[in-house]
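Student: Predicted coordinates and the sequence they were generated for:
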Amino acid sequence: MRTGCRQAPRVSTAAKYSSRAHAGGQLPDSPQPPAPRVLGVAVPSPLRRLFDYRPGRHAPPGGWQPGLRVRVPFGRRHVVGVVMECRDDSELPPSRLKPVDACLDEAPLPADWLWLCRFTARYYQHALGDTLQQAMPVLLRQGRALASRTRERWCVTPAGEQDAPPGLARAPRQAELLAMLRQHPHGLVSQAILAQSFTRDQLRALVDKGLIVRHEEPLSAGAPSDDGQRLAEPALPLNGEQATALSALHERLDAFHPCLLHGVTGSGKTEVYLQLIEAVIGRHRQALVLVPEIGLTPQTLARFRSRFRVPVVALHSGLTDHERLDAWEAAASGRAPIVIGTRSAIFTPLTRPGVIIVDEEHDGSFKQQDGLRYHARDLAVARAHHHRIPLLLGTATPSLETLQRAQAGDYRHLRLTRRASRYAPARLELTDLRGRQRRAGLIPPVIETIGETLAAGHQVLVFINRRGFAPTLACHACGWLAECDHCDARMTLHRQPPLLACHHCDRRRALPDACPECGSIDLRPLGSGTERTEETLAALFPETPVHRIDRDSTRRRDALEQVLTEVRRGEPCLLVGTQMLAKGHHLPHVTLVVVVNADAGLYASDFRALEHSAQLLEQVAGRAGRAAHPGRVLVQTMHTDDPHLRLLADAGYDALAAQLLEERRAAQLPPFRFLALLRLEAPHEAAVVELGGLAAEALRGWLTERGLEVDCLGPVPAPMERRQNRYHLQLMLSSPRRSRLHEAGAWLIAWLEGRPEARRVRWSLDIDPQTLA
């Protein structure tokens, strides 16, 4: 992803003052800039422009600078915006400019964060004000100060260490409290002390006598240990391939050095991450690690915290607003050398950036699918380039975009071909479903193999990428299907609790007593989901625990980690799950993986469907045979003779990826061509059809005049035309040059903003779309 593309119209920059907007604010001795007459403020709005205000009466201590948060009047509301420009003139007369209500910061927000937000808004053709809002924690959007919460820690003084401290003869409870604190050389926090029935009056009394002292420390991440020891446990020995990869990464720790760490599942990529981070924090720099799912964050955090004695903070949507702000501030202040998070963590400011690591870089969850449609992996590339630091993209199944850049020499390609265990990764064994009786989607030979594996004392993972009991409910008499009233989709049957639910709009409906069309009571579930498979396996193997892992069963906090902790004990059990189980989990006792239906994603209309399905199959297959026993992977399919599926089974993902790249090259599809997708939606079909036709006609005319090498395809209905009771239409832009694509996208946005028809339609431009759905 290149970092130098054209800027969207009317999105301003602040080049004159941007060098002064750094994490710590202005230096006290630096000369004050002249007081500006106009502040260009980015406010939370879909409008792609800055809004001019007069400075308030009270200037911040360091003077007005880009990066300061301000509260300003905006229409009938008062909102929190960010100063992006300091100027002496405005297109509006001074009498029409409203003054800033208040400045909320003494120092500007971090400069690296401001740069990333500007770049993101420009590249993804999004409003700068809305980009800034989405990139900062909720409490900062609400005007809270950028400061972490603190807690009290009480420590014994040298006077308190004496054998007979004075003033305690008649204060037995104070003596007991002092004795307890003596047992903790690093002190105790207030909560731990008060939990032992001591009081604050007793603490204050000991402070007045000079026997203990109170310290304030950040709640999220304290300072690193002062003994110079960064590791809590020794690093693991590396095999030859790991050592070669780590040596290559160490060569250029002070430069932009993008690398693809392409290693089979179980090859020890995480150990390479850990030892690279050890070198980075040894240079007093920070590491940012992105993981694809919240479910992977706890196990990743646990491994990093057990290895390092420095603060490690997490950033993901499962945190409270206060926890998120604490972690954000710890990273921005530099107190947290290691930051681990999901997609949105790419916007975490770092005082001393040293490396960015993207684990499972191929994963689709790194792409935001609504609002600001950014891709965290691509922003990681841009950010590492900006900071001139190494970038490590790790995966067993590289995306075709990343693989092509590695083959072209843009990324260094590091390979790990051997597992840490003595067994090679299991190959896919295709099992024909045609003409076979099934129980919850499983055929008898597969059920028999499951029983044999459990009898041998091992664990089995049954992968089915469908939540609920069954994909839908059907009438056996007339063929009626339970369809959603608001979407072009069928409703999923759930048993826990019993209802019909649409997984696209979350509409729910009670189960009907009879068919609404013919009145028959012969209603039957059609197909299988995780609930039905769990129920069937529990009946087939009543002595074996069955654990279902999907979005429904893991809603409660820590539910997933509790199940995985029980599974890692090693007792025979059955795991039934969706793709939540396919990514990154180390399940050493699983020796058999069963894929219930491999065909679901292979033949979708999206040109990336085969790539994504192959990645998912390879990832879930990687859960088998990771420790002391070899693994098997049984893939049930109706298309055992499909050439792509057969190539994946016989030669592995790398061979299939090479063939897909050649097919993409011939078809002029990404990564050999760049795409943008205009998405239109409205409650009335006629509105989107009219606007889509006008936009396509206007854009084609403009492209012809300019002679730009950009194709305009469509408009066409989206793969799911009606969703959430709204009609969806798409217009695709395609070009071999990224800069031309952005130029056409900027013109199209300006055209839409000036059309009255566009006010009745919700529209967005998706740069580098990862799915056409």
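Tutor: In hand now; what should we look at? Not measured: the values here are computed from a predicted model.
Student: From here on, just use CA atoms for contacts and neighbour counts.
Tutor: OK.
Student: how far is stretch 96-105 from where the chain is centred?
Tutor: 35 Å (C-alpha atoms, centre = their mean, to the nearest Å).
Student: Identify all contacting residues around that stretch.
Tutor: For stretch 96-105, contacts defined as C-alpha atoms under 8 Å, 6 or more residues apart in numbering pick out 52-56, 58-60, 68-73, 143-146.
Student: 7 Å instead, please
Tutor: If you take C-alpha atoms under 7 Å, 6 or more residues apart in numbering as the criterion, stretch 96-105 is touched by 52-56, 60, 68-72, 143, 145.
Student: do stretch 447-457 as well
Tutor: Gln459, Val460, Pro572.
Student: Show me which of the residues you listed is closest to Ile443.
Tutor: Val460 (15.5 Å; C-alpha to C-alpha).
Student: what about that closest one, helix or strand, and which?
Tutor: Assessed by DSSP states H and E, Val460 sits inside strand 459-463.
Student: Next SSE downstream of that strand?
Tutor: strand 472-475.
Student: Which SSE is immediately downstream of that next one?
Tutor: Per DSSP H and E, the helix or strand that comes after strand 472-475 is strand 492-495.
Student: Mind giving me the packing neighbours of that next one?
Tutor: In terms of contacts (3 or more C-alpha pairs under 7 Å, 6 or more residues apart in numbering; DSSP states H and E), strand 492-495 is packed against strand 472-475, strand 498-501.
Student: Nearest residue to Leu560 in space, ignoring adjacent ones along the chain?
Tutor: Thr554 (5.5 Å; C-alpha to C-alpha, 6 or more residues apart in numbering).
Student: What of Glu561?
Tutor: Nearest to Glu561 is Pro298, by C-alpha to C-alpha, 6+ apart, at 7.4 Å.
Student: Confirm that neighbour sits in a helix?
Tutor: Yes - membership of Pro298 in a helix is supported by DSSP: H, G, I helix; E, B strand; the rest coil.
Student: starting at the chain centroid, how far to stretch 287-303?
Tutor: The mean C-alpha position of stretch 287-303 is separated from the chain mean by 10 Å, C-alpha atoms, centre = their mean.
Student: another structure for you, compare them:
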Amino acid sequence: MSETFVRVALDHPLPTLFDYRCDAPPPEPGTLVAVPFGKRSVVGLVVEVSAHSDLAAGRVRNIEATCGACAPLSSEWLALVAFAADYYQRSLGEVALPALPQALRDRSRWPRLFAVEPRFRLTAAGRAALPDALPARAAALRRLAAALADARSLDAPDARALHPKAGATLAAWQAQGWIDVETDADAARAFDARADWGADGDAAVAVMASAVSAIAARPALTDEQAQAVDAIAGAQGFSPFLLHGVTGSGKTEVYLSALERLFAARPDAQALVLVPEINLTPQFEAAFRARFAALAGDASIVTLHSAMADGERARSWLAAHRGRARIVLGTRLAVLASLPELALIVVDEEHEPAYKQQEGLRYSARDLAIWRAKQRGIAVVLGSATPSLESWWQAEQGRYRRLSLSRRAVADAVLPAVKMIDLEEERRRGRGSVDGISGPLVAALKSRLERGEQSLVFLNRRGYAPVLACDACGWVAGCPRCSAYVVLHKSAHALRCHHCGWEARVPRACPDCGNVDIAPLGRGTQRVEETLAGLVPGARVLRIDADSTRRKGSAQTLFSNVHAGEVDILVGTQMIAKGHDFQRVSLVGVLNADSALFSHDFRAGERLFAQLMQVSGRAGRAGLPGEVLVQTRYPRHALYHALGRHDYVGFANATLDERRDAHLPPFVYQALLRAEGRTLEAALAFLGQAGAALADAPFAERVTVYDAVPMTIVKVANVHRAQLLVESASRASLLATLRAWQPTLRTLKGVIRWSVEVDPLDI
């Protein structure tokens, strides 16, 4: 009897597939299998089936198990991850396996994939009783109650993450009639829609189609919104759209209306909606669930992001994989989800750097979304008030179709007035600031408080102060493991490194000279929060940043407080700058914007302009007159002039002209080779050898290789880092050179690790 072999992709940096023997009939390509690898058992993905192996018979081992709970991944999905592996210079297994939920990559969990744990829902009595019936100091109980109130349902792992004794608590609440518990059988039926449809699947699809058409009335579309929806709904084949809409112009309504048209025409279709950050998913999910409440079953709309519990993420992923989920809403990792009936992709805030993964596989979710739409022959919508210059250039060249929303959707809402507070002029007139907050800004905050309106103060630096220093000897608190200063977090009485996570208590005196009068320099959001509480008496000040939202669900709770009007002044970082519809905010104050004007990073200006345009757009969204006050020492800077006019088009075209003259992206294509060593000399020596080896690579004459240089933060966690930039006017030439370069790089020694990043955002 002839033997059968399978070639399996493993999560391993070697760019090869691994041969294993299997019984007949062999598993199909796309099947997950458990295989021996060295002394371990690991999960891999079958890519090919063959009648022979080039290895000696004694070296080929047998597969150990096949994952029967998960249907094989499609050839289309395999082609997607193969493209990503080739383009981003990684092995196939390094792309395919991490794209799957952890539960699928753990063989021991395969039998339990469909053993759905109970889910808990608040009853009407529970919503009326909680959290008022709980002790004021019972923080864990209140977190659990808040999570139940905010979510449609909560599963057991999530409940245990919020409260260690959640099981007993939930049992007691069930006995009091405060919650309902969904049984395993109910959950399994809700999870597997096809089991309910059975032979009547077509009838169920027809019912869904009529339900979608009978959705309740929604806001009337403006002429521009209607034109955009018509264009998206009428698209044939691969159709990339750039939806350029000013803040508050109703881009979300365009997405929702386009999806309605899609599901009315194709009730079995699937849509992928990407958002840049996890904290934006709750409000998007709420809007989508409200609009598409008629879609049958909880799994019709699922979310996918890294903060989800393993079991919850696995259920959402499998619902999408089996075609059960109609809408998949997620962050960048969702772009690699298996969606067999994918018919529309939306990338909201497409300009956001968060779409570029900065560890492991350094992929761009936006770019993969575009490639995936081309692969499927469907429409992809890139939405933003401040599109990336790469996307804007593609639209200027006619490769993307531009759809414009030039005014706000609410009839009486206009874009806010943007004014500059000249800090130098304030100083000359003897009107200095208090902890970086100027007199005019304080007066504006007090005025809004008196009118019962909300204000937002933006500072993109968390912590209390970026530096703790000694005036006597010049000592500055630095991280012992990184070439960076540590940040003072006053509330925790701690010094923290935001690069490696090192933490220490704040010293009582200078460790060098013993001076007890050590002081913070600069300011972060914690210090601004403290200062505003004193400058604006009676104001309810709330801070939202990465420190205040560490606990699961905390960000959603804080944003709910803002929307409920329980906050007068909101202080925050970029977390509050985009996507949020604050109806009562009429004033935005911006602190410390100048720090990005003179950065060595050529993208710093683009990012600053986008950030300021986005945060400015939080003001005046519901008809209230909006005002934006930007504190600056350079009020005549061209960037601020464009901001004051809300002139993205002028800024983008001027910046593109500068990029063209300087031969920078999008007019050239770049890749970075990064090396990490025990010493900087070792990292630079490795890069020197690597650069020399490029002389013999294909298309070397079309590629420019720059000298190796230390990275901006040279040392992180006791590892020294350097980088080498490679660029070309031809994307094909650059990729061909990188492919030929990889085998040589694997032969070089002397560093801890190295990696190639294609299309880097940070240089």
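Tutor: Perfect, I can see it now. All figures in this text were calculated on a predicted structure; none of them were measured in a lab.
Student: thinking again about what came up before, from the contacts of stretch 447-457 of the first structure, which is closest to Arg723 of the first structure?
Tutor: Taking the contacts of stretch 447-457 of the first structure together and measuring to Arg723 of the first structure by C-alpha to C-alpha, the closest member is Val460, at 36.8 Å.
Student: I'd like to know how far the closest one sits from Leu617 of the first structure.
Tutor: Look at Val460 of the first structure and Leu617 of the first structure: by C-alpha to C-alpha, to the nearest Å, they are 16 Å apart.
Student: Counting neighbours, go ahead and name the busier of these two.
Tutor: Val460 (25 against 22; other C-alpha atoms under 10 Å).
Student: From what I see, the more buried one and Leu574 are in contact.
Tutor: Yes - between Val460 of the first structure and Leu574 there is a contact at 5.0 Å, judged by C-alpha atoms under 7 Å.
Student: still on that earlier bit, of the contacts of stretch 96-105 of the first structure, which belong to strands?
Tutor: Among the contacts of stretch 96-105 of the first structure, DSSP state E puts Asp52, Tyr53, Arg69, Val70, Arg71, Val72 in strands.
Student: Over in the second structure, tell me which residue corresponds to the first one.
Tutor: So the one you mean is Asp52 of the first structure. If you follow Asp52 of the first structure across to the second structure using TM-score structural alignment, you land on Asp19.
Student: Next: Leu274 of the first structure.
Tutor: So Leu274 of the first structure corresponds to Leu256, using TM-score structural alignment.
Student: How far off centre is the host helix or strand of its match?
Tutor: If you go by DSSP H and E, Leu256 of the second structure is part of helix 251-265. Taking C-alpha atoms, centre = their mean, one finds helix 251-265 of the second structure lying 23 Å from the centre of the chain it belongs to.
Student: Check which helices and strands that helix sits against.
Tutor: Partner elements for helix 251-265 of the second structure (3+ C-alpha pairs under 7 Å, 6+ apart): helix 201-213, helix 223-233.
Student: what's that helix in contact with?
Tutor: Ala209, Val212, Ser213, Gln225, Ala228, Val229, Ile232, Ala233, Gly245, Ala269.
Student: and what of stretch 76-85 of the second structure?
Tutor: With C-alpha under 7 Å, 6+ apart, stretch 76-85 of the second structure has contacts from Ser91, Leu92, Val95, Ala96, Ser338, Arg372.
Student: equivalent range in the first structure for it?
Tutor: Under the criterion TM-score structural alignment, stretch 76-85 of the second structure matches residues 112-121.
Student: once aligned to the second structure, how far is the matching stretch on average?
Tutor: Taken over the aligned residues, the distance from stretch 112-121 of the first structure to the second structure averages 1.6 Å (mean C-alpha distance after the TM-score superposition for the first structure).
Student: Show me what counts as buried in that stretch.
Tutor: Asp112, Trp113, Leu114, Leu116, Cys117, Arg118, Phe119, Thr120, Ala121 (16 or more other C-alpha atoms under 10 Å).
Student: Go through stretch 623-632 of the first structure and flag the buried ones.
Tutor: Neighbour-count burial for stretch 623-632 of the first structure [16+ other C-alpha under 10 Å]: Arg623, Ala624, Gly625, Arg626, Ala627, Pro630, Gly631, Arg632.
Student: Identify the farthest-apart pair in the residues you listed.
Tutor: So, those by C-alpha to C-alpha: farthest apart are Ala627 and Arg632, at 12.9 Å.
Student: re earlier: so can I have TSV of the buried residues of stretch 623-632 of the first structure showing distance to Arg568 of the first structure and secondary structure?
Tutor: As requested, these are exported to TSV (distance: C-alpha to C-alpha, whole Å; DSSP: H, G, I helix; E, B strand; the rest coil):
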residue	distance to Arg568 of the first structure	secondary structure
Arg623	13	coil
Ala624	14	coil
Gly625	14	coil
Arg626	12	coil
Ala627	12	coil
Pro630	17	coil
Gly631	16	coil
Arg632	19	strand
